[in-house]
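# sequence first, predicted model second:
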Amino acid sequence: MSDTFEIFLACAPGLEAVLAQEAKALGFGPLRMAAGGIAFDGTWGDVQCANLRLRGAARVLARIGGFPAVHLAQLDKRSRKFPWAEVLRPDVPVKVEATTARSRIYHAGAAKQRVETAITEELGAPISDDGVRILARLEDNLVTFSVDTSGEPLHRRGHKPAVGKAPMRETLAALFLRDCGFDGTEPVIDPMCGSGTFVLEAAEIAMGLAPGRSRSFDLERLATFDAEAWQALKAQPVQPPEGPPRFLGYDRDAGAARNAAANAERAGVAAISAFACQPISALERPDGPPGLVMVNPPWGARIGKPGPLHALHKSLGDVLKERFRGWRVGLVTSDAGLARSTGLTFKPPGPVVSHGSLKIRLYRTDLL
């Protein structure tokens, strides 16, 4: 293996361009766009930085090499000669997943078995469902190996155990905030905050907190792991909070508001955030400069029947138009009709984004 290799940053399809903006801001590149993510050539240091600091990536894959193979015997022989020890440890279990496309080796299960056998017999690493994931892609008779360096999906930040009904993934929330132009310098309000995802992500961005600071990664189980460099990376300074809370969340469910406040405490952003139980009708513009209202209201496929929700969206729009002049609004929904019910003037909607089995879009306004 060379010192540099391809690193693939996976994200929700539809948000590749927004993730590219974040990756470029962190100094990664040159970037190559692909379906479901972006790629660039980098080092194991870049892998560590990407996992720790990227807010919008779902996973970080290290493409560690490959070879041509047109039949199983060839796959077996060349897998045994592959330099697994440069990346994997013999005392750490692995889990192999294989996919095939337009390849003379068409049986993914047989390919998986050959690679597993090569790793266990040549390296000594056991096979286990909780092992480091090795992804073997057989396409056009070329085998490519990737290591999932993240382990658990990156939206699992590690400091937000309390979640509400139908939560927004943190990675999506971070990219939607960025797509609305948020850079950490303005206030953010979520009038239907649930477990507080938008508010917490905004507050963490403002304080310069690394999203991966509270969790572990599978990169720490690899032979390439540099513990000293990792500790130095995690020790980068944090922007101390100043002034009154600038990141506010409200929910009509008192339990949701309490959970969001507890999540903020665990995340270390309680000093600049606040949560309260109140309905949309009680929402007031705070003192100070204008900012961003970021909201993921309930919509039919997510919470309940769409009929009664139109009135809720109209009430939200009426309050924002009346009390939040000079602010911007970002609204996430799967239902264009509900967005129209707000009466707000939106820019052309963002791309369709896959959120599990659902398809959602971001609707943005200019200054109200």
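Yep, that arrived.
# from here on, contacts and neighbour counts on C-alpha atoms
Noted.
# surely T185 meets M207?
No. No contact is recorded between T185 and M207 when judged using C-alpha atoms under 8 Å, the distance being 9.8 Å.
# more neighbours: which of those two?
More neighbours surround M207 than the other of T185 and M207, with 19 against 13 (other C-alpha atoms under 10 Å).
# and the more buried one, what does it touch?
In this structure, M207 makes contact with 184, 238-241, 269, judged by C-alpha atoms under 8 Å, 6 or more residues apart in numbering.
# which one of the residues you listed sits closest to P290?
Of all the contacts of M207, P290 sits closest to G184, with 13.0 Å by C-alpha to C-alpha.
# second structure for comparison follows:
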Amino acid sequence: MEQTQFDIFLVATPGLEQPLACEARGLGWDPVIQPGGVTIRGGWPDVWRANLSLRGATRVLARIGGFRAMHLAQLDKRARKFPWADLLRPDMPLRVDTVCRASRIYHAGAATQRIARAITEELGAPLADDAPLTVKARIEDDLVTFSLDTTGESLHKRGHKQAVAKAPMRETMAAMFLRQMGFDGTQPVLDPMCGSGTFVIEAAEIALGLLPGRSRDFAFQQLANHDAAALEALRRHAPRPAPAIRFLGRDRDPGAIRMSRDNAARAGVDAVTDFEPGPIEQLERPDGPPGIVILNPPYGARIGNKGPLFGLYAQMGEVFRTRFAGWRIGIVTSDGGLAKATGLPWLPAGPIVAHGGLKIRLWQTAPL
């Protein structure tokens, strides 16, 4: 494991691999898109930076090596010779996850048992289901590949949002939908159904250049090669000066507005965000340059019945058409019929994205 460069797999929300690749490219990596994510090449400092800096990845897997194994006895023998001590600590609990595909070793449970036993007996590390570290083994065409989950709790958990509304949008998804709309931190953003404020807070963080992982811990901090000083230096990334524009959230529920304000304060973006209660029919175009309206309205699949929603979407469309000339509108929904009920001039809908068992997509317009 002396190699300085190895494969690092950035796990994406299915359907959002493309914007994640764009984000990785913008941070200086050379990404290759694969189903379910993006592969980059790098060393451990890239692993730390990816966890800290990427807004669209849900986790970061470091490929640490592997070998061929035709049967369980061979897997056991070679797993015992693998240099686990280079990265794993004998005092740190871990768990092993195995996937088998098109291999003579086909029983994932038996393979997991052999690998886990090899690590505990050779290294001394205990096993635990809720361990902070996960070793992922993939056995495909008789080739065993080991990866470490260097993230731990999913990266959408930024560490700021304690209050959450019904059917919340994940931060990782919100960031990628903003990217798909061409948001680069210089345009105002308005979410007229802001819930717990995710779109607005992500937009404000991007504009201020704040690292998404600045307030949380990661699994890689439990590895034998962890460099606390290097991580601290990466965390001390200087934010950008506050922009002249503001990021606005509106919601008919005063409780959602209180939640959003609290979440924005914890994220350190309360100076550039503004949350006010109000229904969609009273929504007014903000002063200043045109920007982006983006929202995740109810779509019936999750929160009750669809019938009344067609009227709501038609009303939204009317408000945007008559009051938001020059603005671009983005709606995330699982129902194309609801999107079309707005009467807005949609561009071709974005790719299907998996969201809690639903298939949603971003519908967006050119400037109205």
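Noted; the coordinates are in hand. Just so you know, these numbers come straight off a predicted model, no measurement behind them.
# quick check: TM-score for this pair?
After superposition, the two chains reach a TM-score of 0.98 (TM-score structural alignment, normalised by the length of structure 1), with 366 aligned residues with a C-alpha RMSD of 0.8 Å.
# which residue numbers in structure 2 does stretch 346-359 of structure 1 align to?
Following TM-score structural alignment, the partner segment of stretch 346-359 of structure 1 in structure 2 covers residues 346-359.
# chain center to that stretch, what's the gap?
Relative to its chain's centre, stretch 346-359 of structure 2 lies at 15 Å (C-alpha atoms, centre = their mean, to the nearest Å).
# kindly report the same for stretch 314-333 of structure 1.
Using C-alpha atoms, centre = their mean, the distance between the centre of stretch 314-333 of structure 1 and that of its chain works out at 26 Å.
# so for it, what gets flagged as buried?
Residues of stretch 314-333 of structure 1 classed as buried under the neighbour-count rule (16 or more other C-alpha atoms under 10 Å) are 314-321, 324, 327-333.
# so what touches that stretch?
Outside stretch 314-333 of structure 1, the residues touching it (C-alpha under 8 Å, 6+ apart) are 176-177, 180, 280-281, 283-285, 290-299, 339, 341-344, 360-368.
# try 6 Å this time
Contact partners of stretch 314-333 of structure 1, identified using C-alpha atoms under 6 Å, 6 or more residues apart in numbering, comprise 285, 290-296, 341-343, 360-368.
# out of those, which end up buried?
The buried subset of the contacts of stretch 314-333 of structure 1 (16+ other C-alpha under 10 Å) comprises 285, 290-296, 341-343, 360-365.
# and those, which of them are in strands?
Among those, the subset assigned to strands under DSSP state E consists of 292-295, 360-364.
# for R104 of structure 1, state which of those is nearest.
Of all these, the one with the least separation from R104 of structure 1 (C-alpha to C-alpha) is I360, at 37.8 Å.
# my understanding was that the closest one contacts V353; is that so?
Yes. Applying C-alpha atoms under 6 Å, one finds I360 of structure 1 in contact with V353, separated by 5.2 Å.
# neighbours of G288 of structure 1, just the number please.
By other C-alpha under 10 Å, the burial measure for G288 of structure 1, its neighbour count, is 9.
# to clarify, my last question referred to P308 of structure 1.
Here the number of neighbours of P308 of structure 1 (other C-alpha under 10 Å) works out to 11.
# for it, what are its contacts?
If you count contacts by C-alpha under 6 Å, 6+ apart, P308 of structure 1 has none.
# ranges for the strands of the stretch 101-250 of structure 2?
Under the criterion DSSP state E, counting those that start in this stretch, strands of the stretch 101-250 of structure 2 are mapped to 133-140, 143-149, 189-191, 247-251.
# who are the packing partners of the last one?
If contacts are counted by 3 or more C-alpha pairs under 6 Å, 6 or more residues apart in numbering; DSSP states H and E, strand 247-251 of structure 2 sits against strand 189-191, strand 273-277.
# centre of the chain to the first one, how far?
Spelled out, that is strand 189-191 of structure 2. Relative to its chain's centre, strand 189-191 of structure 2 lies at 20 Å (C-alpha atoms, centre = their mean).
# and it, how far from structure 1 on average?
In this overlay with structure 1, the average offset of strand 189-191 of structure 2 from its partner residues is 0.1 Å by mean C-alpha distance after the TM-score superposition for structure 1.
# what sits up against stretch 167-175 of structure 1?
Residues outside stretch 167-175 of structure 1 that contact it (C-alpha under 6 Å, 6+ apart) are 55-56, 155, 198.
# turn those into TSV, including neighbour count.
Rendered in TSV, the data for the contacts of stretch 167-175 of structure 1 read as follows (neighbours: other C-alpha atoms under 10 Å):
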residue	neighbour count
R55	26
G56	29
H155	20
F198	29
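# which of these fall within helices?
Among the contacts of stretch 167-175 of structure 1, DSSP state H puts F198 in helices.
# which one of the contacts of stretch 167-175 of structure 1 is nearest A20 of structure 1?
For those, with A20 of structure 1 as the reference and C-alpha to C-alpha as the criterion, the closest is G56, at 9.4 Å.
# and that closest one, what pairs with it in structure 2?
Match for G56 of structure 1 (TM-score structural alignment): G56.
# and among the helices and strands packed on strand 247-251 of structure 2, the most buried is which?
Burial of those is given as mean neighbour count (mean count of other C-alpha atoms under 10 Å); strand 189-191 ranks first at a mean of 26.
# just the helices from the stretch 51-200 of structure 2, written as ranges.
When secondary structure is read from DSSP state H, counting those that start in this stretch, the stretch 51-200 of structure 2 shows helices at 72-81, 108-123, 171-180, 198-208.
# possible to save the ones you listed as a markdown table with distance to P90 of structure 2?
Written out in a markdown table, the entries for those read as follows (distance: least, C-alpha to C-alpha, whole Å):
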| stretch | distance to P90 of structure 2 |
| --- | --- |
| helix 72-81 | 14 |
| helix 108-123 | 6 |
| helix 171-180 | 33 |
| helix 198-208 | 38 |
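# and among those helices, the most buried is which?
helix 198-208 (a mean of 26).
# name the SS class of G330 of structure 1, please.
When the structure is split into helix, strand and coil by DSSP: H, G, I helix; E, B strand; the rest coil, G330 of structure 1 lands in strand.
# where's it relative to T345 of structure 1, distance?
The span separating G330 of structure 1 from T345 of structure 1 equals 11 Å under the rule C-alpha to C-alpha, to the nearest Å.
# what's the answer for P240 of structure 1, then?
36 Å.
# higher neighbour count, those two?
When neighbours are counted by other C-alpha under 10 Å, T345 comes out ahead of the other of P240 of structure 1 and T345, with 16 against 11.
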